[in-house]
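Trainee: Pasting a predicted model and its sequence here:
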Amino acid sequence: MARPSNSREAKELYELKQRAVEYYSENGVPKKMEELLNSMFYDDPEDVYGHVANYFEGYAKTPTINKVKAMEALDSKGQPTLQTEVYCKIKNFEKLVASSTSNSPNSRLSEAAKIEDIDEEMQEKKDSVTAAVGYINDTLNDKLHFLDPTNQSEADTLVSNEIKKLQEDFEEKNKELEEKEPTPPPQETPPPSKKGKSPTKKGKGPPVVIIPDEPLEKLFSGCNAVGALSKAICEAGAQVKNVPLYEHIATLRLKQAPGSYTLPVPMVTILQSGKAAPGKLNCVKEFMITPKPGMPVQEAAKHISNIYQVIAKQLFQKTGIAAKFVNDNGALVPTMDRPEQGLDMIQEAMTLLELTAGEDFHIVINAAGQECFDFDKGKYEVTTGQQKTAEDTVEFWVELLNRYPSVIGLIDPLRKQDKECWMKLCDRITERLFMIGDHVYHRPGLLNDEEINVDDFKTSGISLRYELMTSVTDIITCSDKVKQNGNIVILSANQAETPDTFIVDLAVGLEVKFLRIGAPCRGERIAKLNRLSQIEAQLTQQKITEQIFYEFPHIQPPPPPEPEEGELVEPEPEKNKSTPKKK
């Protein structure tokens, strides 16, 4: 009576074996096992099971995003920022692949802004971080499920579109609420004064026409989720591919792994001044230095640190311990009344260290012209009590730079609205230095849709930042566009940074000319300098680095419009133009 049972079990076992054979055959396991065992016998690996694991890893499914997670963290100023994590499904298990801490966006206010405005902006930043955490953990987490982290463009498009959709919904609700609110009744206007026209002061010329700054971009609360997620996914993509982050970024840009790399030159802040700093000097916000092209990063870092320490020591000896205090960027903030003081301090420190200013190291000035512009008077307050028109400011910079040939870069000397004077200044100085635009340009996402170097406004360099709604795809596209339009690219760190070194790998992958990192002080700044030195060592060992050179394109103003037929043309006055020395 036991036979039917045995027969049934035997049949079930046979069917099970058949299904197993089909399963393994469909997946090619027997063939691959045979190939592995044959090759392993001849390879004779030291770690047999490690060899087996490596072999089958090549046939594993492509890792996909299983979950993204965000939480609040703190930046170098103790303000809230985003920490973003990307989990991928790898070999049937969920693993944390990337954890990224974002920097905080730069303030859109000047450092001398009212405390009420600063408090309001800080509250907006806090609210934006809170909103971004909610978006990432909810809506965006669902959207990114099963996405390949190496497909950066698809991820960036998906996240950007979702944030735009949320922004449109938010604006639509606000519009409906505004329409429901009752409109206030019109107020009666007082009768006109008997005196009629308002009195005018005698002896005054025609009023100065001041072109106002363009309104700031209205940013949607939570839009920083775009930059934070894009950065974290980029890091996850590099981990999944098991390649250095800079190589992954370069491959995204070039569509293939590059054969060589050109390292960026570090641009480091030594001194800071401006309206919010002690002293009368307003027209210079930062005094920065850069090593000569080709100087190894490790050697340059030592010299940079020594220059900084020499100046700090001299300030301490002159005015005491308070002179060594640093700002958020780690820069020294001594009392200065004239730009020559900062330039002389740096050049004297170089001389003490047996370095030659203009040969071993160069100087870059961040003028931040928009911050020293007086809208009431329509003039630039170069020093407290000394105001200059845009034309006079051009002469001021030309005269100063002719006395300091070690300066090879000038950032935002004027507002963009003073286009004519900007172009005049370019004509006078760009044969020997870079005219760099920072505040005068929009963020990369907007700049991608705008014209660069139009006839009436040109630069030879553009400073880009990775923050807020900027994605990795945006900054790759923008960087290439900037170069194609005859500009060099400067990638800039923010005022409120974190120890995260993503910006360094980004600079190497994009092959930018300069990397602006702040001062050689404070951990979040030094971490970036150390990472650049580490990448240089890796690339030098592989012998895939190329030499960098400086070329200064001469920028000329557009030709005057041709006179109409019969119109008299006045002869132009001769320019008293000095010939600058070429590098």
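Mentor: In hand now; what should we look at?
Trainee: CA atoms for contacts and neighbours, from now on please.
Mentor: Will do.
Trainee: pull the longest helix from the protein.
Mentor: If you go by DSSP state H, the chain has its longest helix at helix 152-180.
Trainee: Which strands or helices does that helix pack on?
Mentor: The contact analysis (3 or more CA pairs under 8 Å, 6 or more residues apart in numbering; DSSP states H and E) places helix 152-180 against helix 224-241, helix 472-484.
Trainee: For Leu400, what is the enclosing helix or strand?
Mentor: Leu400 belongs to helix 390-403 when assigned by DSSP states H and E.
Trainee: Below is an additional structure, to be compared with the one above:
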Amino acid sequence: MNRIEDVYARQILDSRGNPTVEVDCKTDDGILARAAVPSGASTGIREALELRDQDPKNYKGKSVEKAVLNVNETISAELYDHDVLDQRGVDSLMNELDGTDNKSDMGANAILAVSMAVARAGAATCDVPLYRYLGGAMANRLPVPFMNVINGGVHADNNLDLQEFMIAPSGATSFSEALRMGTEIYHTLKAILKKNGLSTAVGDEGGFAPNLKNHEEALKVLVQAITEAGYVPGKDCSIAMDAASSSIYKDGKYGFEGKQLSNAELNSWYMEMVSKYPIISIEDGMAEEDRDGWKMHTESLGGKIQLVGDDVFVTNPAIFAEGIKNGIANAILIKLNQVGSVKETWDTIELARRNGYGYMISHRSGETADSFIAHLAVASSSGQIKTGAPCRSERVEKYNELLRIEEELGQSAIYGLPEKER
């Protein structure tokens, strides 16, 4: 009993119409569990490698048939009869099979899909929800949804250099209330944009992608939407940004609003915006290569708001440990496919906990209907999740799964950030 009988992969499509890997894990007691992996557009240079075939005649080079083959011909044979409850053993074995620092042989997309499917099979074997299997008996904290409602950068075809402007209903008393608040603000924002003759077409993550006069206009219109929806900015709902600044960084300068800014000049802009608007979190405010910029950014704003490292840490425990030592940021973004296994993702979360860093569970811009990260957010008691606007089914599925989890937890459910991170 509890043994892995078969692991089988297939190629499916993600929300951008690009191929990705889906895996079925079957056990000897008849359990079938399934998982599919996402893909990012804005990626850190040190992320685990997503293996693609590079054949221009097959999905324009983006097919993942090699990764699928690696699961079906190599990984499956090695995992046959392995204990499905031995998540660390399964993930370690796959890493040994791969033998590289960045999973470039088997492919991080192959390894992660198997890792997630095995975790689901383990939860089903124990007859418990995935969040309980991963997080234990005390996993009951629902996260604040950081909703990306205005898109820019590589996520949209508009004139905004920065990638995400988010609303965070941190003043809600439950996840279901937060989702309602965020959704009402989202629809109010749409009406405001439409009234002003601006585009309400949506980007990869469901947010709107209007051409605005400048980035401050995005912050102004979010405050307007929060207010017109009947909420108090900074009390009921706050604002967050993901600058994704590595994508605008070149030759030591940041391309921002038609100018080439130094890290000090960009940081001054952040400081001004934080002083004027209810901003509680900035992600990737500096480029991953700009360590001096990150230190300055952290020293000037780290005592006031959350500064999240994404590209600079890539969910990798070794890289994150180096950043902690250097005093970079005060929180980390957690993306399963950046490091490529459930085990290593959990190790990174534990490292954040031990060092007093916040951690935000995140989707990718190329998503699937898989809701694993909803369970990971509750399992890890992160108190915060980033999974797009309340629009597009691959985003909404995560929110709907969190509603189900909250309903299941009943009176034991807690909402929001842990006290030390408020």
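Mentor: Perfect, I can see it now. Quick caveat: nothing in here was measured; it's all calculated off a predicted structure.
Trainee: May I have the TM-score of the superposed chains?
Mentor: Scored against TM-score structural alignment, normalised by the length of structure 2, the superposed chains reach a TM-score of 0.90; 413 aligned residues with a CA RMSD of 2.6 Å.
Trainee: quick revisit: most packed of the helices and strands packed on helix 152-180 of structure 1?
Mentor: helix 224-241 (a mean of 25; mean count of other CA atoms under 10 Å).
Trainee: okay, and that helix goes to which residues in structure 2?
Mentor: Taken onto structure 2 by TM-score structural alignment, helix 224-241 of structure 1 occupies residues 109-126 there.
Trainee: for the matching stretch, the distance to its chain's centre please.
Mentor: Relative to its parent chain, stretch 109-126 of structure 2 has a centroid offset of 19 Å by CA atoms, centre = their mean, to the nearest Å.
Trainee: swap in stretch 459-474 of structure 1?
Mentor: Its chain's C-alpha centre lies 5 Å from the corresponding centre of stretch 459-474 of structure 1 when counted by CA atoms, centre = their mean.
Trainee: picking that back up, list the contacts of the helix or strand that the helix holding Leu400 of structure 1 is followed by.
Mentor: Per DSSP H and E, helix 390-403 of structure 1 leads on to strand 407-411 as the next helix or strand towards the C-terminus. Residues from elsewhere that reach strand 407-411 of structure 1, judged by CA atoms under 8 Å, 6 or more residues apart in numbering: 358, 362-368, 401, 432-438.
Trainee: Show only the entries of those residues found in strands.
Mentor: His362, Ile363, Val364, Ile365, Asn366, Phe434, Met435, Ile436, Gly437 (DSSP state E).
Trainee: Return the residues in contact with the alignment partner in structure 2 of the fourth one.
Mentor: Aligned against structure 2 by TM-score structural alignment, Ile365 of structure 1 finds its counterpart in Met241. With contacts defined as CA under 8 Å, 6+ apart, Met241 of structure 2 is in contact with Gln163, Glu164, Phe165, Met166, Ile279, Ser281, Ile282, Glu283.
Trainee: How about the alignment partner in structure 1 of the second one, nearest residue that isn't a chain neighbour?
Mentor: So that's Glu164 of structure 2. Matched by TM-score structural alignment, Glu164 of structure 2 corresponds to Glu286 in structure 1. Using CA to CA, 6 or more residues apart in numbering and skipping residues adjacent in sequence, the residue nearest Glu286 of structure 1 is Gln272, 4.5 Å away.
Trainee: neighbours of whatever residue of structure 2 lines up with the one you found, just the number please.
Mentor: Taking TM-score structural alignment as the criterion, the aligned counterpart of Gln272 of structure 1 in structure 2 is Asn151. Per other CA atoms under 10 Å, the neighbour tally for Asn151 of structure 2 reads 30.
Trainee: which residues does Asn151 of structure 2 contact?
Mentor: By CA under 8 Å, 6+ apart, the contact set of Asn151 of structure 2 is Leu160, Gln163, Glu164, Phe165, Val202, Gly203, Glu205, Gly207, Phe208, Ala209.
Trainee: I'd like to know how many residues surround the fifth one.
Mentor: Other residues near Val202 of structure 2 come to 19 when the count uses other CA under 10 Å.
Trainee: Show me where structure 1 has its strands.
Mentor: Secondary structure of structure 1 (DSSP E): strands located at 64-74, 80-90, 93-101, 265-272, 286-291, 361-366, 373-374, 379-383, 386-388, 407-411, 434-437, 461-465, 488-492, 514-518.
Trainee: With distance to Tyr550 of structure 1 as extra columns, can I get these in TSV?
Mentor: Output for the strands of structure 1, formatted as TSV (distance: least, CA to CA, whole Å):
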stretch	distance to Tyr550 of structure 1
strand 64-74	38
strand 80-90	37
strand 93-101	34
strand 265-272	11
strand 286-291	12
strand 361-366	12
strand 373-374	31
strand 379-383	29
strand 386-388	32
strand 407-411	10
strand 434-437	9
strand 461-465	12
strand 488-492	10
strand 514-518	11
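Trainee: Thr545 of structure 1: which of these is closest?
Mentor: When the strands of structure 1 are compared by CA to CA, strand 265-272 sits nearest Thr545 of structure 1, at 13.0 Å.
Trainee: What residues of that closest one count as buried?
Mentor: Val265, Pro266, Met267, Val268, Thr269, Ile270, Leu271, Gln272 (16 or more other CA atoms under 10 Å).
Trainee: From Ile385 of structure 2, how far out is the residue lying closest to Cys237 of structure 2 once chain neighbours are set aside?
Mentor: Distances taken as CA to CA, 6+ apart place Pro169 nearest to Cys237 of structure 2, at 4.1 Å, with adjacent residues excluded. Distance, Pro169 of structure 2 to Ile385 of structure 2, by CA to CA, to the nearest Å: 12 Å.
Trainee: and the equivalent of His303 of structure 1 over in structure 2, how many neighbours does it have?
Mentor: In structure 2, the residue paired with His303 of structure 1 is Met181, using TM-score structural alignment. Other residues within reach of Met181 of structure 2, judged by other CA under 10 Å, total 23.
Trainee: wait, isn't Met181 of structure 2 in contact with Pro169?
Mentor: Yes - with contact defined as CA atoms under 8 Å, Met181 of structure 2 counts as touching Pro169 (6.6 Å).
Trainee: what residue of structure 2 takes the place of Ser71 of structure 1?
Mentor: In this structure residue 71 of structure 1 is Met, not Ser. Using TM-score structural alignment, Met71 of structure 1 sits opposite Arg10 in structure 2.
Trainee: what about its match, how many neighbours?
Mentor: 19.
Trainee: And Lys302 of structure 1, by the same measure?
Mentor: 12.
Trainee: I appreciate the help and will end here.
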